[in-house]
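Chemist: Got a sequence here, can you build the structure:
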Amino acid sequence: MSYRTTGYLAAFIGLALDQAVKLWMLWIYQIEEVMRLHGPVALAPFFDLVLVWNRGISYGWLQQDDEIGRIFLIGLAFVASIVLAIWIWRTRDRLTALALGLIMGGAIGNGIDRILHGAVVDLFHFHWRAFSWYVFNIADLFIVLGALLLVYESFFGTSGNGNRPEDGDSSRKDAAKG
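Modeler: From the prediction side, this is the model:
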């Protein structure tokens, strides 16, 4: 599988999983009604299912309550996705392509939420005693995982030039041998 395919497949899987979980939680499980009647659903002493309509970005920063702000954040997700798609197309490293694909899938997933719902659907809440982590979704997990993989790759990935021959590309392998 080419690096490009790896990146784009990661984006597709991340997007599909994110949207499937959100649709299931909203329309099948009906988390909004559950929250209205019972409050957060405790799955573990440190983990709850909740529903938060996030009109901002990570950690609720840049809250956008008007239509112009929502359109700005949709546009930002669109531009970021285009940049990531181009970066995936140009990369020669499988780990980088995977990381970028995860970020791209998450960005598109959250962008779709803004289009469909006017806000990002956040569902998961980790907490421990007085410590409360922010509420997040599957797209956010993919974005964070992709960012962590990029950091890892920057320290331990390619050995300098970033050009690794693609699997099955014998001309590049022969050229690399000298």
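Chemist: When you work out contacts or count neighbours from here on, use the C-alpha atoms and nothing else.
Modeler: Will do.
Chemist: Check the gap between I88 and A97 for me.
Modeler: 5 Å (C-alpha to C-alpha, to the nearest Å).
Chemist: Spit out the residues that contact these two alike.
Modeler: Residues touching both I88 and A97 (C-alpha atoms under 8 Å, 6 or more residues apart in numbering): 3-4, 7-8.
Chemist: Next step: the residues you listed restricted to helices.
Modeler: Per DSSP state H, helices hold the following members of those: 3-4, 7-8.
Chemist: quick one: which of those residues has the most company?
Modeler: G7 (29 neighbours; other C-alpha atoms under 10 Å).
Chemist: so that residue makes contact with I88?
Modeler: Yes. Here G7 reaches I88: they are 6.1 Å apart, a contact under C-alpha atoms under 8 Å.
Chemist: Name the residues of stretch 43-50 that come out as buried.
Modeler: 47-50 (16 or more other C-alpha atoms under 10 Å).
Chemist: Relative to the whole chain's centre, how far out is it?
Modeler: 21 Å (C-alpha atoms, centre = their mean, to the nearest Å).
Chemist: That one spans what distance, first to last residue?
Modeler: End-to-end distance of stretch 43-50 (C-alpha to C-alpha): 11 Å.
Chemist: which residues of the chain fall in strands?
Modeler: 41-44, 47-54, 120-128, 131-136 (DSSP state E).
Chemist: Sequence B follows; please return its structure for comparison with A:
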Amino acid sequence: MTEAEQAIGTPDAGKAEGGAGTSAAGSGEAAAGRGKRRVGVLLAVAALAYLIDLTSKLAVVAKLEHHAPVEVIGTWLQFEVIRNRGAAFGFGEAMTIVFTVIAVGVIVVIARLARKLHSLPWAIALGLLLGGAFGNLTDRIFRTPGDFQGAVVDFIAPSHFAVFNLADSAIVCGGFLIVILSFRGLDPDGTVHKD
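Modeler: Down below sits the predicted model:
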């Protein structure tokens, strides 16, 4: 039974539950196969988000830092390199080490969830969170002044909004997707619960 069938409660859902005793070993093997596939999706999404973020930061630091902002869509959207010691969107500049610890905590929680991950949407959401967390954590470790207190490179500057980067975007999109999945009752293990 697919996640979509579970989510919409098709008549096959009852049959699948009723026939659970027919082949426990076969269903266990299928669940293990689904788990591996979903962890692979999580890692692929995380790697892609991380590489895109890292590449974009390297490019903008090399080409745009110490230069005038580049207009992408007039003054509505510009690229301007800002070194941010705070959290996403420039909040909490004096708490750099706290945000580093939070990022490490997020990575640990995602690693624990990955062991029982059978849901494709959850794999995508967690992959976005993981890639974004690693992207900003890399800056905190390796950028000046280092020692887990480095400044994150932000460069996407919409008009009348905080400057951010692609890691921040991945984190926000992943978090938004998790909220939607939670409201729909889909759990990371692929089951659907109804409140």
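Chemist: about what we covered before: which residues do G7 and I88 of structure 1 both contact?
Modeler: By C-alpha under 8 Å, 6+ apart, the residues touching both G7 of structure 1 and I88 are 97, 100-101.
Chemist: circling back to that earlier point, from the shared contacts of I88 and A97 of structure 1, which is closest to A147 of structure 1?
Modeler: Closest approach to A147 of structure 1 among the shared contacts of I88 and A97 of structure 1 (C-alpha to C-alpha): G7, at 13.6 Å.
Chemist: Just tell me what the closest one corresponds to in structure 2.
Modeler: In structure 2, the residue matched to G7 of structure 1 (TM-score structural alignment) is L42.
Chemist: Then L23 of structure 1?
Modeler: So L23 of structure 1 corresponds to L58, using TM-score structural alignment.
Chemist: any idea how far R143 of structure 2 is from that match?
Modeler: Applying C-alpha to C-alpha to L58 of structure 2 and R143 of structure 2 gives a distance of 11 Å.
Chemist: The two: who's more crowded?
Modeler: Higher neighbour count among L58 of structure 2 and R143: R143, with 17 against 11, using other C-alpha under 10 Å.
Chemist: List the contacts of the residue nearest to that one when sequence neighbours are not counted.
Modeler: Once flanking residues are discounted, R143 of structure 2 sits nearest to G150: 4.7 Å by C-alpha to C-alpha, 6 or more residues apart in numbering. Contacts for G150 of structure 2 (C-alpha under 8 Å, 6+ apart) come out as 85, 96, 139-144.
Chemist: gap between G150 of structure 2 and I97 of structure 2?
Modeler: For G150 of structure 2 relative to I97 of structure 2 (C-alpha to C-alpha), the value is 9 Å.
Chemist: What of A114 of structure 2?
Modeler: A114 of structure 2 is 26 Å from I97 of structure 2, by C-alpha to C-alpha.
Chemist: Tell me which residue of structure 2 matches up with A77 of structure 1.
Modeler: Under TM-score structural alignment, A77 of structure 1 pairs with A103 in structure 2.
Chemist: And for that match, nearest residue in space, chain neighbours not counted?
Modeler: Nearest to A103 of structure 2 is A133, by C-alpha to C-alpha, 6+ apart, at 5.6 Å.
Chemist: Please look at A147 of structure 1 and G101 and confirm they touch.
Modeler: No. Applying C-alpha under 8 Å as the test, A147 of structure 1 and G101 come out as separate, 10.4 Å apart.
Chemist: Show me which of the two is the more surrounded one.
Modeler: For A147 of structure 1 and G101, the more surrounded residue by other C-alpha under 10 Å is G101, and the numbers stand at 32 against 17.
Chemist: Just tell me what that one corresponds to in structure 2.
Modeler: Taking TM-score structural alignment, the alignment pairs G101 of structure 1 with G127 from structure 2.
Chemist: Surely that match and V39 touch.
Modeler: No. Using C-alpha under 8 Å, G127 of structure 2 is not in contact with V39, being 9.0 Å away.
Chemist: Map F142 of structure 2 across to structure 1 for me.
Modeler: Under the alignment defined by TM-score structural alignment, F142 of structure 2 corresponds to L116 in structure 1.
Chemist: swap in A151 of structure 2?
Modeler: By TM-score structural alignment, A151 of structure 2 lines up with A119.
Chemist: Please report the number of neighbouring residues for A31 of structure 2.
Modeler: Counted with other C-alpha under 10 Å, A31 of structure 2 comes out at 17.
Chemist: er, A16 of structure 2 I mean
Modeler: Neighbours of A16 of structure 2 using other C-alpha under 10 Å come to 12.
Chemist: Give me the packing partners of the helix or strand containing it, helices and strands only.
Modeler: Here A16 of structure 2 is covered by helix 12-18, with elements defined by DSSP states H and E. Under the contact definition 3 or more C-alpha pairs under 8 Å, 6 or more residues apart in numbering; DSSP states H and E, helix 12-18 of structure 2 sits against helix 3-8.
Chemist: now the helix it packs on: which residue numbers in structure 1?
Modeler: Using TM-score structural alignment, helix 3-8 of structure 2 corresponds to no residues of structure 1.
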